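Undergrad: no sequence for this one, just the structure:
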């Protein structure tokens, strides 16, 4: 779906070590990740040495330059690298043990005896990143203040969207006649189409069930590669991916997503949304 939508800001790092918990990966898996990615309209990049940080950084930089495709970066690694179980499935689920952990740290050149040590150099590096982030935040706040001064109404609306706040008057609340029977899906559809006019950050869709679960927003275009301004997302038969996308958008903020499917398909969507405390609507 990401390839179909041309989501160029999506980058996936795929750890490729040929090992599964049960043993060699080829016991259960033999797919060609390059062909799989490219057939889904993704850019595919491969790194042969997962310990070469500079190669990873270069691949991520290249992926960022591709604004019309998501990118899968397959990174070849050795599971349990530096330990006596390197390259073995034992490294997947079994703890190394205290002595082997020490030996593995020594193989890495890690000379700190105390467990969970954070070296001073690392702390100093993160302090620099904090100051860099503070400068970026100040730059953004100035830009937002300038925008609000020039466009007060749009500026207030943008700030509400960013903060996730909603301003609804009592008169805007949708009501139903309790004496008249109405199915939940029809009531939900009416609610969606009512509140999208009041809350501009609401958008979403269903897993190929919009006509059954009544999620179509009337008068709005599809969210598509040609234009991301549409508010109707057509996820196709992808319940799991739809749930992940909805949760991801909710965690990112700036939008109030909703996703829809039949109740029987919704178990894992509900649980994941709950423990992530996502403000997404199912």
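TA: Arrived safely. Every value quoted in this text rests on a predicted model; they were computed, and no experiment measured them. Residues are numbered from 1 along each chain as shown.
Undergrad: going forward, measure contacts between C-alpha atoms and count neighbours the same way
TA: Will do.
Undergrad: what segments of the stretch 51-200 of the chain are strands?
TA: In order along the chain, the stretch 51-200 of the chain carries the following strands (DSSP state E, counting those that start in this stretch): 71-76.
Undergrad: what helices or strands is the longest helix seen in the chain leaning on?
TA: Looking across the chain with DSSP state H, the single longest helix is helix 120-150. Here helix 120-150 touches helix 152-163, going by 3 or more Cα pairs under 8 Å, 6 or more residues apart in numbering; DSSP states H and E.
Undergrad: could you give the angle of the longest helix of the chain to helix 152-163?
TA: Interaxial angle, helix 120-150 versus helix 152-163 (axes from the mean of the first three to the mean of the last three Cα atoms, to 10 degrees): 150 degrees.
Undergrad: now helix 120-150: buried residues?
TA: Going by neighbour count (16 or more other Cα atoms under 10 Å), the buried part of helix 120-150 is 144, 148.
Undergrad: I'd guessed residue 56 sits against residue 46; true?
TA: No: Residue 56 is beyond contact range of residue 46, at 9.2 Å (criterion: Cα atoms under 8 Å).
Undergrad: what is in contact with the two at once?
TA: When contacts are counted by Cα atoms under 8 Å, 6 or more residues apart in numbering, residue 56 and residue 46 have no shared neighbour.
Undergrad: what are the ranges of the helices in the chain?
TA: So, for the chain - with DSSP H - the helices run 2-5, 33-39, 53-65, 90-93, 98-108, 120-150, 152-163, 184-195, 210-213, 239-252, 267-275.
Undergrad: export those helices to TSV and tack on distance to residue 15?
TA: Formatted as TSV, those follow (distance: least, Cα to Cα, whole Å):
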stretch	distance to residue 15
helix 2-5	20
helix 33-39	11
helix 53-65	12
helix 90-93	13
helix 98-108	20
helix 120-150	25
helix 152-163	34
helix 184-195	40
helix 210-213	36
helix 239-252	20
helix 267-275	23
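Undergrad: who wins for proximity to residue 232 among those?
TA: helix 210-213 (9.4 Å; Cα to Cα).
Undergrad: dropping in the other structure now:
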């Protein structure tokens, strides 16, 4: 399913946080949002999954405005992993992941075979099937992160919206998560602080700066030394990764942008 964001402006606290933002995530494409803190990445993602409404513009899913969809239909189309994640669920891991099946169920309906299979598959894919019976509150930060991602997978959406999903994950689980998203080939909008992870994972990058998109395209075209200096204020060289051939950003940690 293609996601199209058309001239979206979002105001918070009386000022425009996003102004005329337009971008796309093609069907089956992983589109990354990168930019400094405060550039509007999370605000834009919240608009896609309807937590915020735009002051102007619209978000289209396969040509349909998300604001015209019924809540259950929207939830079957888009699953979100926001930054403000619940950490006090008094449920087991299995029960938290099963919440992803809510859009497919009538009120008070019990899980059926399809629900149980979707939950078990989601838990297995994030490596938490052995932890299914543990209390969510007993998990580490990284395990909670993976459980919430499993909840999104159990939702079986057309589109994934992920806001900094590698937060709290150790290096091994970061690598595994990015490989899992790559294998999914599901339309994905994802914000990442780690530019090297973004360069490796994403088919397309959109760079946000001060509430506007200042560059879009394949990572190799977008991530230049000039852009890194102008947008992020850092001095860096963009090389070729010796193992994967992806762009590899080597930052100068001793100085500032020249």
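TA: Looks like it came in fine. Remember, predicted model here, so these are calculated numbers, not experimental data.
Undergrad: please work out the TM-score for the two chains.
TA: Remark: TM-score between the superposed chains equals 0.23 [TM-score structural alignment, normalised by the length of the second structure]; 109 aligned residues with a Cα RMSD of 6.4 Å.
Undergrad: picking that back up, pick the most buried one from the helices of the first structure.
TA: helix 239-252 (a mean of 19; mean count of other Cα atoms under 10 Å).
Undergrad: give me the helices and strands touching that helix, please.
TA: Using 3+ Cα pairs under 8 Å, 6+ apart: helix 239-252 of the first structure touches strand 256-260, helix 267-275.
Undergrad: okay, those in a markdown table with distance to residue 35 of the first structure next?
TA: A markdown table is the format used below for those (distance: least, Cα to Cα, whole Å):
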| stretch | distance to residue 35 of the first structure |
| --- | --- |
| strand 256-260 | 30 |
| helix 267-275 | 29 |
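Undergrad: between those, which gets nearest to residue 34 of the first structure?
TA: helix 267-275 (28.9 Å).
Undergrad: what's that closest one packed up against?
TA: helix 239-252.
Undergrad: quick one: the helix it packs on to helix 267-275, angle?
TA: 10 degrees.
Undergrad: next, the angle from helix 239-252 of the first structure to strand 256-260.
TA: Using the same axes, to 10 degrees: helix 239-252 of the first structure against strand 256-260 is 170 degrees.
Undergrad: secondary structure element for residue 74 of the second structure?
TA: Counting by DSSP states H and E, the element that carries residue 74 of the second structure is helix 71-77.
Undergrad: picking up where we left off before, so which of the helices of the first structure is nearest residue 23 of the first structure?
TA: helix 90-93 (8.3 Å).
Undergrad: buried ones in the helix holding residue 74 of the second structure, by neighbour count?
TA: Applying 16+ other Cα under 10 Å to helix 71-77 of the second structure flags 74-77 as buried.
Undergrad: which is the next helix or strand following that helix?
TA: strand 78-81.
Undergrad: in that next one, what's buried?
TA: Quick answer for strand 78-81 of the second structure (16+ other Cα under 10 Å): 78-81.
Undergrad: can you list these in TSV and add distance to residue 251 of the second structure?
TA: Output for those, formatted as TSV (distance: Cα to Cα, whole Å):
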residue	distance to residue 251 of the second structure
78	35
79	34
80	31
81	29
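Undergrad: can you tell me which of those residues is nearest residue 239 of the second structure?
TA: Nearest member of those to residue 239 of the second structure, counting by Cα to Cα, is residue 81, at 31.3 Å.
Undergrad: can you pull the contacts of the closest one?
TA: Applying Cα under 8 Å, 6+ apart, the residues near residue 81 of the second structure are 148-149, 152, 161-163, 165.
Undergrad: narrow those to those in strands?
TA: 161-163 (DSSP state E).
Undergrad: buried ones among the residues you listed?
TA: 161-163.
Undergrad: could those go into CSV alongside distance to residue 123 of the second structure?
TA: Converted to CSV, those look like this (distance: Cα to Cα, whole Å):
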residue, distance to residue 123 of the second structure
161, 19
162, 18
163, 20
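Undergrad: if we ignore the residues flanking it in sequence, what's nearest residue 155 of the first structure?
TA: Distances taken as Cα to Cα, 6 or more residues apart in numbering place residue 148 nearest to residue 155 of the first structure, at 4.3 Å, with adjacent residues excluded.
Undergrad: and the one you found, what does it touch?
TA: Contacts of residue 148 of the first structure (Cα under 8 Å, 6+ apart): 154-156.
Undergrad: would you list the residues you listed in a markdown table and tack on distance to residue 100 of the first structure?
TA: Below are the contacts of residue 148 of the first structure laid out as a markdown table (distance: Cα to Cα, whole Å):
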| residue | distance to residue 100 of the first structure |
| --- | --- |
| 154 | 60 |
| 155 | 58 |
| 156 | 58 |
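Undergrad: between those, which is closest to residue 134 of the first structure?
TA: Nearest member of the contacts of residue 148 of the first structure to residue 134 of the first structure, counting by Cα to Cα, is residue 155, at 22.0 Å.
Undergrad: quick check: the closest one touching residue 143?
TA: No: taking contacts as Cα under 8 Å, residue 155 of the first structure lies outside contact range of residue 143: 10.8 Å.
Undergrad: mind checking the end-to-end distance for stretch 184-204 of the second structure?
TA: 16 Å (Cα to Cα, to the nearest Å).
Undergrad: should've said stretch 257-274 of the first structure
TA: Stretch 257-274 of the first structure end-to-end distance (Cα to Cα) = 15 Å.
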